[in-house]
Every structure is written in C-alpha cells, then in structure tokens.
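Trainee: Below are the sequence and a predicted model for it; my questions follow.
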Amino acid sequence: MANKEILLVVDVFSNEKAIEKEVVFQAIESALEMATVKRYATPIKARVEIDRKTGDYKTYRLWDVVAPNSEINGDVEFPGTQILLDVARFDNPDAQVGDMAQEEIESVEFGRIAAQTAKQVIIHKVREAERKKIVDAYKSRVGELITGVVKRIEKGSVYLDLGGHVEAYIAKEDMIPRESVRVGDRIRGYLRDVRSEPRGPQLFVSRTAPELLLALFRLEVPEVGEGLITLMGAARDPGSRAKIAVKSNDPRLDPVGACVGMRGSRVQSVSNELAGERVDIILWNPNEAQYVINAMSPAEIQSIVVDEDRHSMDLAVSTENLSQAIGRGGQNVRLATQLTGWELNVIDASKAEANSEAEANKIKDLFVRELDVDEDIAMTLVEVGFNTIEEIAYVPVSEMLEIEGFDEELVNELRSRAKDSLLISAIAAEEKIETNEPAQDLLEMEGMDKELAYELAGRGIITMDDLAEQSIDDLLSLPEMDEDRAAKLIMKAREPWFSEEKGK
C-alpha cells in the first residue's frame, strides 16, 4: 500500500524535532499496529512494516508457536495469540516452539487511523528520542558548572531552562537555604547526575555541593586553569560559610592572594553567586597538623595532640578563643573537619594542660615503680616521648643515647629493667590464667562441658555473668566453637537477666 503521506509526516517531525527519521517511522508503525489490534474483538498481535523509501506498508498478524497444552485437551490456552506447532508447520515446515508465525492481513488506512492515537504514539516516541538525546549530550558533562534561567519554581524546587528545550532540576535540598530565587533569574549550578528517566527531570543540579565552590573558583581564577594553582578541596555550610584549600605549584605565586583577587574581587564574585556565602581561603600544607592549623583559621591553636589510630586531633586553644575556634553551632570546627578529613576536637588549653600533666605524672609513676629509677630519670623519659615499658625495652639503643645525660651504661640498664618488668608481668598473667577455675554456675550451666568451662576460665570468663557479657565473635576463637553454639551459650547465660527484669 503506497502512502506518500507517511513520508511527509516523517519529514516534518524529523525536521521540526531534530531527531532521526527511523524513530518517527517506528512511531507510525506502532500507531498502525494499535489501530489494527483494535479492529478485532479478541486480543491479537500485529506487526506493521513500512518501506522507508516508498511509504508502502504491510500488516501481519502474529502467533506464538506453542506445544499442545495437555490440561486443555491438547489445544492452545490463548487462541488469539497462540498457534500449535503442528498447525504452524503447514506453512513453515521448519517452525519450532518459541518461534513466531505470521500471516499477512489487510492493512488499515493511514488516513483512517484515529488521529489522536497516532499523534500520541508519535509524540511519545519523539519525546523518548528527545530525552535520550539530552542524556547522551550531557552525560559527559557531569561534574561541570552549568548556567540556566529559572523557568519555574515548585515547592522550593527549581527548574532551569538550559536552552534548546533542555531542562535541569534543582531539588529543594540542593538549593541554598533562604536563597531568594525568582522566575527569570540566571543562576549557576553543579551538574551532579544525569539519569535516563521515563518521566520527570533527567539533569540533576546542585547549588549546595562543595564541587560548585571549586568550579566557581576555576572560573574566576585563571591561574587554576593554567595549572599554577591547585584546588585541594572544599567544605561548605551552604549560604553561610565555606572553606577552600589551595596549593601553589609556583613558589613565586601566593595562591591565597590570587584566589582573593584585587581588593577581594574574585572571592567576592564567588560569594555573590552563592547568596553571600562567606569563603575562607586556606593554604594547603603537606604536613597534616599544619594543614589543620590553617583550616581552623581564624582561630589560633596553641597545641595539637595527634591520634593516628583514631585519625583524630585534639586542638588546644585559649579560653578566650574557644568560642571562635568552635564557631557558631560548631560551624568552624565542622568545616575544618570536612576539609581536612581528620576528626577534630577543640578543648580548652588550660584543661588540656592539666590533663596532659596528669597523664605525664601517671606515666612517670609507672616508670619509677617498674624500672626502679628516680623521678628525674622517669620524667626525662616522659618528656622525650616514652609512654610505655615496651617502648623502653625495644627502642633502638642509638635513639636512647641521643637523650641528654644518658650514657650507654644507663641505657642498657634501663632496657634490661624494662624487659625484666615485661617478663614478670607476663608470668604473673599466665599464672593467673592457669589458677583460674570456673564458678559452679558456669560448670552446671545447660550446654556447658567441663573442658569448655575451664577453657573459658583460662580466658577470664569465670561465671555465667561473665559469659553473658560476651559477644558471639568473642567465643569463636575457642576450640570447636561455631556461631550457633556460641549464640545458644550466651543466650542461656543471659536468661537470669531476663528473669530478673520480668520479676521487677
């Protein structure tokens, strides 16, 4: 069936919507298939093929080739869409179960198709193609700064017009708090995600992401684009305050001054774009303690105690600077924590000094007692950084000889006494374990055997209460112990607890 009208429709939609002709052809085929199916009283399957050059099209009725259904006397369950294998082989001897049998039928006239149905199908297909085109165009731009005009505002969320019928979505939580935005305003955002959604927005933009701050500085500071300055990270309290760390790759260039700009012009431009957000520009330092000191600016840090294991730092500041270091609502220390990646704890310098002195006296007393030395030697060991007997026993002799007033004889004697102390402590601990005997309630507990009870006692688990306080993981190191048995033993040991609570 020739139909030049189809070719005309394809040309019009393709040119107006700037999409491939094949997409429009497929949309028209779907519309013709829907019109064909509607001609039948019972559900059927249909397929339409349009010749892309002439506009001719043919219509085929389709059946799924199936095996006989024994539950319904060897017939098919859905006659309108299924055909038995034996019947299908009359026309196609090579037919197999799972194939599709087809028969050409009379085509509906394109001009008679319900106009609304055809239009809806075509528009739907066109929209799908347009949305895919947008995703493909912006997928590579994730992480970039984009600019758009506020098109509409719905319940605090903002839709941006990026031009070319492209919209971006800024969720309410991605908008800067208390920022005044009106339709027609031109604003910038950070493209954080592009997703192919069947409906709704596809380009997701943020005004609160720290990456937006970095992108704005890249735009305002040419030295960043030239590689003379590296932006090392950023932290934000959107709409209120932010910190950004910068590093110079040229020793002659002041990175902080370059980012601030002449009379603060560059940082002010960034601040204006972010609804007046105040930006602290921090000098990055490879020494993490110094980096933290810089990040806590403008607060002055008197001393730092670093805990590598917990990845935290205790920062001591004077009493009068305590509120400034913490910031309103903990803002300053929170932003510094986010920027540096360290858990920062601000403490009063006077209290820190008292705690430090108490800890030093505790260690000094330990050295006096265990090493049998006078307080002067013990305090010297504390002052140079020794905290445990193990450190004194095993630190290289050369390091201890660097201590002022320590000679080889004194160092060897201290190391010898430290090792003796450790040995005595280990023997005492072993004897304590060997002499431990399980309590009667542990021995008589259901599910317990004598060997296991003594094994537990050797580990300091003497009573049922001791066992009740353990976790499953604590018991898994015991011989022939699995999770199931460990759980049952612990729950049995905890039964008296539950009985007491119920009695109350």
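Mentor: Everything's here; your move.
Trainee: contacts, neighbours, all on C-alpha from now
Mentor: Will do.
Trainee: any idea which helix or strand comes after whichever strand or helix holds residue 34?
Mentor: Secondary structure from DSSP states H and E places residue 34 in helix 21-38. Sequence order places strand 45-50 as the next helix or strand after helix 21-38, per DSSP H and E.
Trainee: contacts for that following strand?
Mentor: 25, 29-30, 32-33, 36-37, 56-63, 80-81 (Cα atoms under 8 Å, 6 or more residues apart in numbering).
Trainee: What of stretch 368-387?
Mentor: So stretch 368-387 is in contact with 360, 363, 364, 365, 367, 392, 403, 414, 417, 418, 421, going by Cα under 8 Å, 6+ apart.
Trainee: so how far is residue 464 from residue 453?
Mentor: 10 Å (Cα to Cα, to the nearest Å).
Trainee: Next up, a structure to set beside the first:
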Amino acid sequence: MNTELFEAMDHLANEKGIDRDVLYEALNDALISAYKKNFNSKTNVRVELDTDHNTMKVFSRRVVVDEVEDDDLEINLDDAKAIDPSYEEEDVVEQEVTPRDFGRIAAQAAKQVVTQRVREAERGVIYNDFVDRLDDIIIGTVQRVDNRYLYIHLGKVEGKLPINEVMPGESYQVHDRIKVYVTKVDNTSKGPQVYVSRTHPGLLKRLFEIEVPEIYEGIVDIMSVSREAGDRSKISVHADDPEIDPVGSCVGQRGQRVQTVVDELNGEKIDIVHYSEDPVVYISNALSPSKVIDVLVDEEEHATTVIVPDDQLSLAIGKKGQNARLAARLTGWKIDIKSESEANDDGVLDESEDNVASEDIELDDEQ
C-alpha cells in the first residue's frame, strides 16, 4: 500500500508539473491529520517519509518536564532518562507509534487533503506562469462575451478583456483569435485571474520590441509611448550609437516594420520621433508632423509655450487637440501652442528674438 501511495505521488508530480516537495509536504500534513483522527490522539506527532524505501513512520513528540500535567504532550524526566540517560528538561522525546495498518488508513484519509493541495499547487504553477507574462503579449481565443468583458481562453486560464479596453471599431466573435497585452495577474481563491487589454500603451511598445530586432537587442530604446488606441499614437526612440538611426530602425525598409504594427492595430496611425534630453528639441520632435519656430520653457511650472507658423497651427494642435495632447503625454511637459501671429501680438517672440534663428536651425537639424 505504501509503495502505491508513493508511486501515485510521483505520478501526480509528473503529470501536473508540480514540485515533489510541495506534494510530500501535503502528504505529510494529511498523514498527521489521519493519525490523530483515526486513533483519537491528542499527542503531537511527526511523520517521517522515506521516498527511497517507500516507508512512512509516525513518531510521538513529548516534552521532558519535571511534573507531568498532560500525558499526551509531556513526559516525566525520570521516564525520559529510562529511554535515554542524556535527556534533560525541555528536550523532546520521540517514540515511534506507527500503527500496523496505517498505510491503508492514511491513503484513504489523505486523498481529500492531497487533492486540495494538488489543486492549490496547480493554481500556483499557473499563477507563476502568467506573472512571468505580465506586460507581455499573448494570443488567445474568444470564449464568450457579456456586457462587461470578453473572456479569452489563454490555455490553462481564462483572461478578462474589459469591453472599454477593446480598440474602437474592433468587433470579436466567439472562437476568434486575438492578440492581447497582459496588464494584471491576481492570485484568487478561485485560481489565477488574468486581465488583458488591447488599448494599453504597453501593447504598442511590445509590438515594436517584437518587430524591431534593434529594440529587442537593446541597440535602440523606446523612451516613451502615448496612445489613443485605434486612432493615433506617438512613440519616442533613442540610440546611444550616433551611427544608428532609431527612427529608421523602427520604420524599417519601405516602412515594413511599422506597417506590421499598424496592421495589427487595425490602421492606427503611429508617429515615431527622436527622443532628446533637451525639452526644446524633444517637444518640437513630438509635435511632428507640424513645424516649430520656437519652444519657450518654464522649468518651474514644467510647462512650455510652442510657437508654430500660422499655417501649421491646426496641424500642431491636431483634430480635437489630439496631436498636442499626445505630444504632452509623450514628453511629460505641459504644452501651450501659439501661432506666430498670436505670439507676435502677445509679445511672446520679443522675449526670445535673439535666439530664435539659432534654435530654429538646431531644430531643423534634429528633425
């Protein structure tokens, strides 16, 4: 019976991909519980599992005291010394108390407890697998849809895609395959709960990391991403090596790399711009495709006033302010855009007319 029990444990470990130590810890707890229940014992006991010889032994544990108050938990010093003269007070005396038919009783009593631990261990394995996939892209299949979520089959677990994190214009049916970004993994009593998104900026970032070898290899860095999913996004990139063109690397030959990302995002427009530590240059780049005359920086307020040609004002601001909004998110700076005429009327240009020409040349070089 013992051999069958140990073989069953090994089989479970192999089949479920669970650490044997976890299973044997569960078995140990189950055997202690089984002994106390079946033999009406209040004694503290220890179970010794010998996986090499497929044996189980039960040992009672009693503390050596001068005066015994509880026979189940304590043993008199004189009685302890009769077992071994080296015992002193507060030592623990162990004596084997393994019942003759303990293997059969233990197997029956342990089944439920071990099954529960196996279930918990399986959940732990799945949870760890998906925690490792946090901030990553995974492909799943739409299982069902309600008014709050799309439920995505992700293998051993079901992912939840909130309806408001499906890209505008996208529609999915049951059995459709879908590429999603893992935003959150919770370890609940009912098992791992995985939340995914199609609108998260991280999805755009990971798509570029997958598509552009230079990003994957660390030659080109993605510095920031701002996104209005399904419509337009901006991404800033940088390379330490001046010989490397980070924007060109992301665009790819004939635009193939960026087009692959655009296709995955159903035509979402993507602006790829050079990152710069100089806010004047960075903000000018971020407002692409509009041209910029000057950028006035207020360090204290972490704000800027951007001056653009009159005919570029609507382009700089974008439809419903989108271009300016995305540029502000990308750079982390507040951006107030003024036309050249408006800046002249307000006297804004007068404050920096001495350096406008030189800055304009530098910006043109960067862009």
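Mentor: Right, received. Where do you want to start? Every value quoted in this text rests on a predicted model; they were computed, and no experiment measured them.
Trainee: ok so, going back, what is in contact with residue 453 and residue 464 of the first structure at once?
Mentor: residue 442.
Trainee: and the residue at minimal distance from the centre of the second structure, which of the three is it?
Mentor: In the second structure, the residue lying closest to the centroid (Cα atoms, centre = their mean) is residue 134, at 2.3 Å. Here residue 134 of the second structure takes the coil state, with states given by DSSP: H, G, I helix; E, B strand; the rest coil.
Trainee: what's the most distant pair in the contacts of stretch 368-387 of the first structure?
Mentor: Using Cα to Cα, the contacts of stretch 368-387 of the first structure span at most 22.0 Å, a distance reached by 403 and 421.
Trainee: Looking only at neighbour counts, state which of those two leads.
Mentor: Taking neighbours as other Cα atoms under 10 Å, residue 403 of the first structure and residue 421 compare with residue 421 leading, 17 against 13.
Trainee: Which residue, other than its chain neighbours, is closest to that one?
Mentor: residue 370 (6.2 Å; Cα to Cα, 6 or more residues apart in numbering).
Trainee: quick one, helices of the stretch 301-450 of the first structure?
Mentor: 322-326, 331-340, 349-371, 375-383, 389-394, 397-401, 408-435, 440-443, 450-458 (DSSP state H, counting those that start in this stretch).
Trainee: buried ones in the last one?
Mentor: Translated: helix 450-458 of the first structure. Residues 452, 453, 454, 455, 456, 457, 458 are the ones in helix 450-458 of the first structure that count as buried (16 or more other Cα atoms under 10 Å).
Trainee: now the residues you listed as a markdown table including distance to residue 263 of the first structure?
Mentor: A markdown table is the format used below for the buried residues of helix 450-458 of the first structure (distance: Cα to Cα, whole Å):
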| residue | distance to residue 263 of the first structure |
| --- | --- |
| 452 | 77 |
| 453 | 77 |
| 454 | 77 |
| 455 | 74 |
| 456 | 72 |
| 457 | 73 |
| 458 | 73 |
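Trainee: Give me the aligned partner of residue 313 of the first structure over in the second structure.
Mentor: Correspondence of residue 313 of the first structure to the second structure, assessed by TM-score structural alignment: residue 304.
Trainee: Wait, its match touches residue 282, no?
Mentor: No. Applying Cα atoms under 8 Å as the test, residue 304 of the second structure and residue 282 come out as separate, 11.5 Å apart.
Trainee: how deep is residue 319 of the second structure tucked in, by neighbour count?
Mentor: 10.
Trainee: check contacts around it.
Mentor: With Cα under 8 Å, 6+ apart, residue 319 of the second structure has no contacts at all.
Trainee: hmm, back to that, just the buried ones from the contacts of stretch 368-387 of the first structure?
Mentor: 360, 363, 364, 365, 367, 392, 414, 417, 418, 421.
Trainee: how many neighbours does the closest residue to the first one other than its chain neighbours have?
Mentor: Ranked by Cα to Cα, 6+ apart and with sequence neighbours excluded, the top spatial neighbour of residue 360 of the first structure is residue 382, at 6.5 Å. As a burial measure, residue 382 of the first structure scores 19 neighbours (other Cα under 10 Å).
Trainee: cool, and residue 314 of the second structure?
Mentor: Residues near residue 314 of the second structure, counting by other Cα under 10 Å: 17.
Trainee: again with residue 358 of the first structure
Mentor: Quick note: residue 358 of the first structure (other Cα under 10 Å) scores 12 neighbours.
Trainee: Buried residues in the lengthiest helix in the second structure, which are they?
Mentor: Identified as the longest helix of the second structure according to DSSP state H is helix 102-131. Buried positions in helix 102-131 of the second structure, judged by neighbour count with 16+ other Cα under 10 Å: 102-103, 105-107, 109-110, 113-114, 117-118, 120-127, 130-131.
Trainee: same thing with stretch 315-323 of the first structure?
Mentor: 315, 316, 317, 318, 321, 322, 323.
Trainee: Name all residues that make contact with residue 340 of the first structure.
Mentor: 288, 291, 292, 295.
Trainee: for those, which one is nearest residue 8 of the first structure?
Mentor: Distances from residue 8 of the first structure to the contacts of residue 340 of the first structure, taken by Cα to Cα, are shortest for residue 295, at 65.9 Å.
Trainee: any idea how far the closest one lies from residue 211 of the first structure?
Mentor: Distance from residue 295 of the first structure to residue 211 of the first structure, by Cα to Cα: 18 Å.
Trainee: Who has more neighbours out of these two?
Mentor: Ranked by neighbour count (other Cα under 10 Å), residue 295 of the first structure and residue 211 place residue 295 first, with 27 against 22.
Trainee: if I line the two up, what does that one land on in the second structure?
Mentor: Per TM-score structural alignment, residue 295 of the first structure is aligned with residue 286.
Trainee: so where do the helices sit in the stretch 151-300 of the second structure?
Mentor: 201-211, 213-216, 246-251, 256-264, 279-286.
Trainee: same for the longest one, what does it pack against?
Mentor: Spelled out, it's helix 201-211 of the second structure. strand 177-188, helix 213-216, strand 221-228, helix 256-264 (3 or more Cα pairs under 8 Å, 6 or more residues apart in numbering; DSSP states H and E).
Trainee: One more: the third one?
Mentor: When contacts are defined as 3+ Cα pairs under 8 Å, 6+ apart, helix 246-251 of the second structure packs onto strand 232-238, helix 256-264, strand 269-274.
Trainee: ok, now with 10 Å
Mentor: helix 201-211, helix 213-216, strand 221-228, strand 232-238, helix 256-264, strand 269-274 (3 or more Cα pairs under 10 Å, 6 or more residues apart in numbering; DSSP states H and E).
Trainee: whereabouts in the first structure does the last one align?
Mentor: For strand 269-274 of the second structure, the aligned range in the first structure is residues 278-283, judged by TM-score structural alignment.
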